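Just to be clear, the model below is a prediction. Sequence and coordinates:
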Amino acid sequence: MDDARALTARLDAQRRAFSAAPYPSLAERRDRLARLAALTRHHREEIIAAIGEDFGHRAEAESRLAEIATVLQAVRHARRHLRRWMRPRRAAVPWRLQPATARTHPQPLGVVGIIAPSNYPWSLAWLPAIDALAAGNRVMIKPSEHTPATSALMARLAARYFAPEELCVVEGDAEVARAFAALPFDHLLFTGGGAIGREVARAAAANLTPVTLELGGKSPALVAADADLEKAAERIAFGKWLNAGRTCIAPDHVLIEASRLDPFLKALERQVARFYPEGSASRDYGAVPGKAQRERLEAMLAEARDRGCRVIALGERLELASGGVKLPPTLVVDPTDDLRIMQEEIFGPWLAVIGVPDMAHALARVAAGPRPLALYAFTDDPDLRRRVLQTTHSGGVVFNDTLWHNAVPALPFGGVGASGIGAYQGEAGFRRFSLERSVFVQSRRSAVGWLNPPYRRWLLRLLGL
């Protein structure tokens, strides 16, 4: 109850501040974005250290690439394009209503709540905040309770660079997160698993709070007959084992023609050995934090092994002095659909590799399953690319690579169906956190008065009504 009252007090303070200044100028918005960039740029070493402490081990390069650079790039993009995004957009007016004019006017919503996950604890908290601030809103962030060092640093730096009425970070456990989700925000964004996402949606529904849910899912990679196996293995290995597989858009499983399955497995082994020459001990390979998460993954793998699946470990399980644990890159060959590894999002370093008769079967399988957050297809065949785009659904599609669509600020990021609701990033994020207000301006020379009662039937027929 005390947590709920404290959260409500913070929300009320931001609402009052928003009511006093409901439409921040371009200069004010750019200033807030510049402060957010400074908060990240000037403290990058502290950020990297905090994430490393929370994870047990995280490659410094991965934190720089996925946490620091993405935030700074998003700020640059928003500040560069914000003037254009803020402009009203003209709307076509039917000839019967001319010379009236119409437009949409983007207006800030008010206070935006953000619930961030633990896998990318810095960037997945700040990226939606960038969009919300660009749209002129106030922001409250609830970072993950599973990354306490990063959350504490985020709260401390937010208080240094922002007034609490502009932006604040709320620390706390799962009970605080539940109370946070129940607040009557003007918009609530959640990134995380589907089960918790459903709880967040139910809590928000009580207040009719609009939600954006980024939920991940089982993102497939299709390797077609014309694909270069070494190149496909290289790009899938990069996307899969970045952050030890704990990426919401990581390739979850590979579908490849059965005749090419074994050569592809060998190619994956070669690429993993090239990326991580010291195996799990390589400094560029990350740990999987959290005992419960590790136990879930190990139980999933044990079930697949017990059921007769071929399991190829590409390293050793490694206990770290920091308390973290590295689980090795591992291939699970041809698991059946009833196994946990095919029922749940893996979200870890296991990769299921499945042989199929041909790409038609692969596409049918993807189309019949839950809609993923990302779909990867390795092919140069224009007809197959067309079929991928026309017969499947996913939040994003990448041809001949993995992950990099999320590094393009001009592309929306979001899911569909089981993988999420709504999208943000760049202009899509600005629109997500804005009210596209309809504006109609009647002309003094308007003839709509002719449509007043008593109605003239001859006029209605003349107008085609």
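Great, that's in hand. If you're wondering where the values come from, they're calculated on a predicted model, not measured in any experiment.

going forward, measure contacts and count neighbours with C-alpha atoms only.
Fine.

my guess is residue 428 contacts residue 409, does it?
No. In this structure residue 428 lies outside contact range of residue 409 using Cα atoms under 8 Å: 9.4 Å.

what's the overlap in contacts for these two?
Residues touching both residue 428 and residue 409 (Cα atoms under 8 Å, 6 or more residues apart in numbering): there are none.

and whichever strand or helix holds residue 33, how far from the chain's centre?
Here residue 33 sits within helix 26-41, counting by DSSP states H and E. The chain centre lies 22 Å from the centre of helix 26-41; the measure is Cα atoms, centre = their mean, to the nearest Å.

list the buried ones in it?
29, 30, 32, 33, 34, 35, 36, 37, 39, 40 (16 or more other Cα atoms under 10 Å).

That one - contacts with which helices or strands?
Secondary-structure packing of helix 26-41 (3 or more Cα pairs under 8 Å, 6 or more residues apart in numbering; DSSP states H and E): helix 70-86, helix 123-134, helix 148-161.

would you list those helices in JSON lines and tack on mean neighbour count and distance to residue 394?
Listed next are the helices and strands packed on helix 26-41 as JSON lines, based on neighbours: other Cα atoms under 10 Å; distance: least, Cα to Cα, whole Å:
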{"stretch": "helix 70-86", "mean neighbour count": "19", "distance to residue 394": "22"}
{"stretch": "helix 123-134", "mean neighbour count": "27", "distance to residue 394": "20"}
{"stretch": "helix 148-161", "mean neighbour count": "19", "distance to residue 394": "31"}
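
what would those helices look like in a markdown table with distance to residue 390?
Listed next are the helices and strands packed on helix 26-41 as a markdown table, based on distance: least, Cα to Cα, whole Å:
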| stretch | distance to residue 390 |
| --- | --- |
| helix 70-86 | 30 |
| helix 123-134 | 29 |
| helix 148-161 | 41 |
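
another one to put next to it:
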Amino acid sequence: MKQDLPEALARQDGNDSGGGLSRGAQSTTSGQTGNPGNPGDPRESLHALLAAQREAHQRAPFPSWSERARNLRALRDVLFAHQDALAEAMNADFGQRSKAEVALAEFVVLKQEIDGALKHGGRWMRPQRRRAGKWLAPGRARVVPQPLGVAGIVVPWNYPLLLGASPLVCALAAGNRAMIKMSELTPRTSALFEALIGQTFARDHVAVVNGDAAVGAAFTALPFDHLLFTGSTRVGHEVMRAAAANLTPVTLELGGKSPVLIGEHARLNYAVDSLLLGKTLNAGQTCIAPDYVLLPRGSEAAFIARARTRFGELYPDFANNRDYTSIISARHYERLERLADEAQAEGAQLHALGPRDAATRRFAPVIVTGAPAHTALMQEEIFGPLLPLVPYDSLEEALRYVNERARPLALYLYADDARTVERVTHETVAGGMSVNETLMHIAAEGLPFGGVGASGMGAYHGYEGFATFSRMKPVFTQARVNARGLIAPPYGRLFKLLIRVMLKF
């Protein structure tokens, strides 16, 4: 039986990474919505906030590039001035969040996004000339990028700064106002982000909303001009249903099981070293983390041995190592243990690369072999440091395995021969792809980021992000002297002659 949206959002568990849509610790901020001490309906204050932003947009519907650039610089300045405080807040929320990873995976990528928008945004917003066609000459055609109005952004807990600020960069570059729903699973980061945005922007320009599942459900039901949601596929279904009630266009950045395919003649040690970096970043709590590995049959033992050696080099003295991030909550830690235990009970073998500790939620990677296809480990997005190996006997078999499953957010190929690269590129469908690398396609300045099918729809980053938050309005301008009257009633012989000429092949 289909759940109502609030119920479905409140009952999330498992790998759901939806921003502020799962039940957890309530916001510690007072804010204007979602205050635990205020039992009132959050929809009223949210609608009032949306109305205020929409009214402000109507007063200034097309900000100049200088205004947009000023907003982008203000966002950059306030966030980077408080880089250490944000890193400390994330560390407290996770129990242990690697500050080096925060700098690399959140601030570096975000700075590139802002710098790119500042460098190219003025060009992006210029009208684009288009062909009008010979029968409309000398009329002129162009596409005018126009701000949509008010954007809604729903942020997950795993990269709370990047996945809150990066869509905001795109929305501001496109000249919009924005409301941002943060995750209650990162209450300290969310509260600090709200305070920093509040001291930088008027609330009718950019507003951060904190609160529990009821606030999250009310937020996604608002009639935004565009809604961008980052989270799980399961909650993505509910968000899209809520948006459909208002015909709100959506960008859904979801997840799924992103495969790694190690080619038959690939450099195995390099592949293991590389994909292990992608799997251990944020302890695998990344939407585009490698979810399972397809590798030539018979190479499993060599893969495990190399992974064990390399993990020891990456994270020496694991129990005290500050470069490895903890699992976000006890609930998510227990979920990962259940996935591993169930697979083992069904005949899988677990190959731990290090210890785990429930008290600190430190969970070293576990490579899994022989997991039956029906187990939850092989069916659900893992979103953590478990890594199943799936041996194959031919490239055709490996491609069939990928294509028989839901289309992933990312696909990773390790191969040096052009034929294999070409086949995998053309014969699989994924949101994005990296060759001889993991994760890095998300950081490529000129590439859009987004999913396909069950892993999402739409894209952002760079120009595509600007376009996502813009109405690319087609505009035709008729010339003072034109032939429009020749195809107006009454339709006589001249009209028939013109039609014959127009339809001539």
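That came through fine. Being a predicted model, the structure only gives us computed values, none of them experimental.

Got a TM-score for the two of them?
Here the superposed chains carry a TM-score of 0.98, computed using TM-score structural alignment, normalised by the length of structure 1; 462 aligned residues with a Cα RMSD of 1.1 Å.

any idea of the angle the helix or strand that comes right after the helix holding residue 33 of structure 1 forms with helix 26-41?
Toward the C-terminus, helix 26-41 of structure 1 is succeeded by helix 44-55 as the next helix or strand (DSSP H and E). Here the directions of helix 44-55 of structure 1 and helix 26-41 differ by 60 degrees (axes from the mean of the first three to the mean of the last three Cα atoms, to 10 degrees).

And whichever helix or strand comes after helix 44-55 of structure 1, what's buried?
With elements assigned by DSSP H and E, the helix or strand that comes after helix 44-55 of structure 1 is helix 60-63. Judged by neighbour count (16+ other Cα under 10 Å), helix 60-63 of structure 1 contains these buried residues: 60, 62, 63.

How about stretch 174-184 of structure 1?
176, 177, 179, 180, 181, 182, 183, 184.

Need the max-distance pair from those residues.
The span of the buried residues of stretch 174-184 of structure 1, defined through Cα to Cα, is set by 176 and 184 at 14.7 Å.

circling back: just the buried residues of stretch 174-184 of structure 1 now: which is nearest residue 444 of structure 1?
Nearest member of the buried residues of stretch 174-184 of structure 1 to residue 444 of structure 1, counting by Cα to Cα, is residue 184, at 41.6 Å.

how about the nearest residue to the closest one, chain neighbours excluded?
Of all residues not flanking residue 184 of structure 1 in the chain, residue 207 sits nearest, at 5.5 Å (Cα to Cα, 6 or more residues apart in numbering).

Can you find the partner of the one you found in structure 2?
Alignment note: residue 207 of structure 1 maps to residue 246 in structure 2; criterion TM-score structural alignment.

Over to residue 83 of structure 1?
So, by TM-score structural alignment, residue 83 of structure 1 is matched to residue 122.

okay, stretch 465-477 of structure 2 sits on what stretch of structure 1?
So stretch 465-477 of structure 2 sits over residues 429-441 in structure 1, by TM-score structural alignment.

mind listing what's buried in that stretch?
429, 430, 431, 432, 433, 434, 435, 436.

Helix or strand for the aligned residue in structure 2 for residue 112 of structure 1, just tell me which one.
Using TM-score structural alignment, the equivalent of residue 112 of structure 1 in structure 2 is residue 151. According to DSSP H and E, residue 151 of structure 2 maps onto strand 150-154.

Run through who's touching that strand.
The contact list for strand 150-154 of structure 2 (Cα under 8 Å, 6+ apart) reads 18-20, 50, 53-54, 57, 164, 167-168, 171, 176-182, 220, 224-230, 469.

Next, the angle from it to helix 162-173.
170 degrees.

where does strand 150-154 of structure 2 sit relative to the chain's centre, distance-wise?
Distance of strand 150-154 of structure 2 from the chain centroid (Cα atoms, centre = their mean) equals 13 Å.

Following superposition onto structure 1, what is the mean distance for it?
In the superposition against structure 1, strand 150-154 of structure 2 averages 0.3 Å from its aligned positions (mean Cα distance after the TM-score superposition for structure 1).

that older thread, taking the buried residues of stretch 174-184 of structure 1 one by one, which sit in strands?
Judged by DSSP state E, strands contain none of the buried residues of stretch 174-184 of structure 1.

Now do the same for residue 311 of structure 2: helix, strand or coil?
helix (DSSP: H, G, I helix; E, B strand; the rest coil).

Tell me which residue of structure 1 matches up with it.
Counting by TM-score structural alignment, the partner of residue 311 of structure 2 is residue 272.

centroid residue for structure 2?
Centroid-nearest residue in structure 2, with Cα atoms, centre = their mean: residue 253, separated by 4.0 Å.

now that one: how far from residue 431 of structure 2?
10 Å (Cα to Cα, to the nearest Å).

what's around residue 163 of structure 1, how many residues?
Counted with other Cα atoms under 10 Å, the neighbours of residue 163 of structure 1 add up to 11.
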